[in-house]
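Asks: Sequence plus predicted model, see below.
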Amino acid sequence: MRFGVGTGSFRAPVRYGLRAALLATVLVIPQAGADTLQDALVKTYQSNPQLLAERANLRATDEEVSQAIAQWRPRISINADYAKIHSESKTDGLPRSLARTEPWSADVTATQTVFAGGRILAQRRQADASVSAGRARLRSTEQSVFLDTISSYMNVVRDESVLKLNEANVGLLKKQLEAAQARFDVGEITRTDVAQAEARLAAGLASETSSQAALKASRLAFERSVGEAPGTLDTKPPVPALPETEVQAREIANVQNPALVGARAQEDAARYGIDFAVGQMLPTVTVQASYGRSGQERGPAETIGDDTRLLATAIVPLYQGGAEWSAVRQAKEINNRARLSVEDARRATDEGVQNAWEAYRAARSSSEANRQQVKAAEIAFEGVQQEQEVGSRTTLDVLNQQQELLNARVALVRTERDEVVASYSLLSAVGKLTAQDLELPVQVYDPVENYDMQTWRPFGGATYEK
């Protein structure tokens, strides 16, 4: 063991340089003007194609109500025809006979369904239930794309921090290798110590490369969700307000979880499907009124006639080969399946809330434990460096403790990411991860607006896009 002025002349500067560099990697200060998580969610809400496509899908579902309502309205048609007929006849011994006639006709017919066995009402109610299910799907899609954005946002924050830690670690390892080489040159340590420093540097470079690739993938995922590449991100987004207890979370989910809400709406639609099937076996009564005019020109003469009709028709199905009864049985089984799907959705929702609650608790506890681990690792690293100064610790001891400190800091970065994502996952599980619930500064899409505009619209092909 060697001590002296020569030894301390390069040990102390290296030691304090390493300490300063390590501290610099810990202080991650959010920059002014950084993009916040709220900014990312706003951009997602306004431009995410998956969300916009689901809105269009809901607007298409709204048209099912309009089509059902149309069955109550009269059907009006106009028919017209016109012809020119040239005929020629010849009888033996008589001159050839030529004739030209121009018959024409036009009529307008209006047909009104008076009674359809309740099928039209059932179809309207079934369409309304489908709209409710579609709104639940839209809410589910909104939550899904928001959670994707939050995850990709926090992944970028995490991977940028991990990359900075690995880059700083590589810089420290390079300095340690230089110090080890200098000490080897004066005979204080062996070639083995230098090789250990070289091996640890190679491992650090490999970790740096891996973290660069991970960051690239996270940035691409962010760009896909948000629509643009991430800039400088706020590294400490706030955790949202959450239910106070697990019981409260489960109660909220029972009312608001979109998967459960959608399953209940599908059950309603299936129940009205039974009414529609039964209506196929009931009478149908229609009333038809028509007015027509026809004429025919034959040479200089023209004949014109008017025709006015009022017709009531009743169709009573007696036997259709058993198909109508099969349709009723089928509708009942579809309703039975939908009813069981509600129970399955309820159980899945309850399980999802409990898992999300436990995941958030675990992530929060892990973050606190990792903060304590980082503090302890920093103290240990400082102590090992001091002990190396007096020769009671080897180069490998310092390298190992430095790796422990790096691992602790990386673990803290990861658990802080997990804590934020888990909090929003819990919101998603209860059904409150929406623009309205998060109070985002956007004009919230209102599906009722299109429904009210289009369902009673009797004509016109313009669509409402927003």
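Replies: Nice, thanks for sending it over.
Asks: C-alpha only now, for contacts and for neighbours.
Replies: Noted.
Asks: which parts of the host helix or strand of L98 are buried?
Replies: If you go by DSSP states H and E, L98 is part of strand 97-115. Using 16 or more other CA atoms under 10 Å as the burial criterion, the residues of strand 97-115 that qualify are T101, P103, W104, S105, D107, T109, T111, Q112, T113, V114, F115.
Asks: check contacts around the fifth one.
Replies: Translated: D107. Counting by CA atoms under 8 Å, 6 or more residues apart in numbering, D107 touches I78, N79, A80, S290, Y291, G292, R293.
Asks: The fourth one too?
Replies: By CA under 8 Å, 6+ apart, the residues touching S105 are A80, D81, Y82, G292, R293, S294, G295.
Asks: List just the nearest of those to Q212.
Replies: A80 (74.6 Å; CA to CA).
Asks: And D81, which helix or strand is it part of?
Replies: In the assignment (DSSP H and E), D81 maps to strand 75-82.
Asks: So what angle separates the directions of that strand and strand 97-115?
Replies: Counting by axes from the mean of the first three to the mean of the last three CA atoms, to 10 degrees, strand 75-82 lies at 180 degrees to strand 97-115.
Asks: what about versus this one:
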Amino acid sequence: MKKPALILGFSTLVWVMPLHATTLEEAIAAAKEHAPEVEVAEAESDIAKARLQQAKSGGRPSATLSGTIGAGRLDPKGYFGLTADNVTPTAAQLVIEQPLFTGGKVSAGVEQARAGMAAAEAGVVATEANLVANVAGAYGSVIAAETMVRHYAQLVDETEEIERQARLRFSVGESPRTDVAQAQARTAEAKAGLARSEGQLVTARARFRSLTGLEGADLQPLPASPLLPATLDDAVAQAEADNPQLAQAEAGVKAAQAGLKGEKADQLPMVSAFAEGAMVRDQFFPGYKADSATVGVRARWQIFSGGRVSGKIAESDARLRVAEAQLRAARDAIREHVIAAFSGVRTAALVETAAQEQESAAREALRSVREEVRVGMKPQLALLDAEREAIAASAALESARTDRIVSAYRLLALVGAQ
């Protein structure tokens, strides 16, 4: 009597606190909050912003305050009639400096930092877009594995029942030993399929948990594909405008151009305005005091560097050529990937439609065979064959649905629509 009461209590608990079925959109949102790679990309973006702030500071005024204080004994050796005495030498200086001309080095540094920030921001977009596609794939894998577990569990029950009946008929001499052996083989095959699908479910849920932080125990069916570019030309044009990898390559060219500009600035003079104020006590003889204030212009021009500056210019020029070549390669690669992804989306949609028709036909065939077996027109093993074909069709359909949603998000990642 205790067991039914326990079952009733558990059922009541489930009814009071129903589990919330997770949607794909919720899984994607959870992944963006959970995934460390997104956190890394966002931190790198913050680093780039901080570098921009540092670069801008090169053109702003700076103020430096320095000072010293000590204790000692000073002996002027009778100079000016002064005798030895204990002193507290003290000095303080305040320097304010404003760059007036840097040959373009500060502006080049700012441009380089802006390019780095643009590349980092594009990296965040690319990371999130790839994460979305990965989550969609993991989500679909969990659903497919759960479907296979259900089908194989049902098949195990049916094969065990058929094996039991075969043994009974064999025991009374109504069927040969071969029927029993075939039934045993089909039961073993079904159990192997169940074990394999259960292992795939564990792996799929582990992958899903790693990406999202969610358990993935109750997932809604895969939704329809997100809105995609209508034509291939639209997809290519959108990718050329918004693809994050392409944006990173373009930022790399801008950074290299700014770097070359900055190195060339070392060939020009640096000019700044300054104001200094100083206070000195007990420095040269006991009781010595001096205060000073100075304003002026300071210039520095390195007219010979032994080839260091020209070497840096040559290096930066080569880096610019590398960046430009990488940008051309990125454009060609993105176009190729977009064409492949667009074709993949269309192919996945056609495959899903065909898989739906196959699954529907297999289920209809299964119903027909089940009825024919019931009235004795076909043997029980024919039912198992039909079950196996229905399971294969169901697996193909779930796989096609996953491929369809993943290919859609891969295309979105390429066109920068995330």
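Replies: Cool, got the structure. The structure displayed is predicted, hence computed values, not measured ones.
Asks: Give me the TM-score for these two chains.
Replies: Remark: TM-score between the superposed chains equals 0.88 [TM-score structural alignment, normalised by the length of the second structure]; 397 aligned residues with a CA RMSD of 2.5 Å.
Asks: The strand holding D81 of the first structure aligns to what range in the second structure?
Replies: Aligning strand 75-82 of the first structure against the second structure (TM-score structural alignment) gives residues 62-69.
Asks: Ok, stretch 348-360 of the first structure next?
Replies: Mapping stretch 348-360 of the first structure onto the second structure (TM-score structural alignment) gives residues 333-345.
Asks: Buried by neighbour count: which residues of the matching stretch qualify?
Replies: For stretch 333-345 of the second structure, the neighbour count (16+ other CA under 10 Å) marks I334, R335, H337, V338, I339, A341, F342, G344, V345 as buried.
Asks: corresponding residues in the second structure for the one helix or strand S151 of the first structure maps to?
Replies: If you go by DSSP H and E, S151 of the first structure is part of helix 119-185. Alignment of helix 119-185 of the first structure against the second structure: residues 105-171, by TM-score structural alignment.
Asks: quick one: the matching stretch to the first structure mean distance?
Replies: Taken over the aligned residues, the distance from stretch 105-171 of the second structure to the first structure averages 1.3 Å (mean CA distance after the TM-score superposition for the first structure).
Asks: of the contacts of S105 of the first structure, buried ones?
Replies: Among the contacts of S105 of the first structure, those buried by neighbour count (16+ other CA under 10 Å) are G292, S294, G295.
Asks: Tell me the one among the residues you listed nearest to L163 of the first structure.
Replies: Nearest member of those to L163 of the first structure, counting by CA to CA, is G292, at 83.6 Å.
Asks: After alignment, which residue of the second structure pairs with the closest one?
Replies: G292 of the first structure maps onto A278 in the second structure, with residues paired by TM-score structural alignment.
Asks: Also T44 of the first structure?
Replies: Aligned counterpart of T44 of the first structure in the second structure: A31 (TM-score structural alignment).
Asks: which ones are touching E44 of the second structure?
Replies: With the criterion set at CA under 8 Å, 6+ apart, E44 of the second structure makes contact with A120.
Asks: Which residue ranges of the stretch 351-466 of the first structure form strands?
Replies: With DSSP state E, counting those that start in this stretch as the criterion, the stretch 351-466 of the first structure has no strands.
Asks: ok and the strand holding L98 of the first structure relative to helix 119-185, angle-wise?
Replies: Relative orientation of strand 97-115 of the first structure versus helix 119-185 (the same axes, to 10 degrees): 70 degrees.
Asks: In this structure L51 of the first structure contacts S140, no?
Replies: No: under the criterion of CA atoms under 8 Å, L51 of the first structure makes no contact with S140, lying 9.7 Å away.
Asks: so what corresponds to Q53 of the second structure in the first structure?
Replies: Aligned by TM-score structural alignment, Q53 of the second structure pairs with S66 of the first structure.
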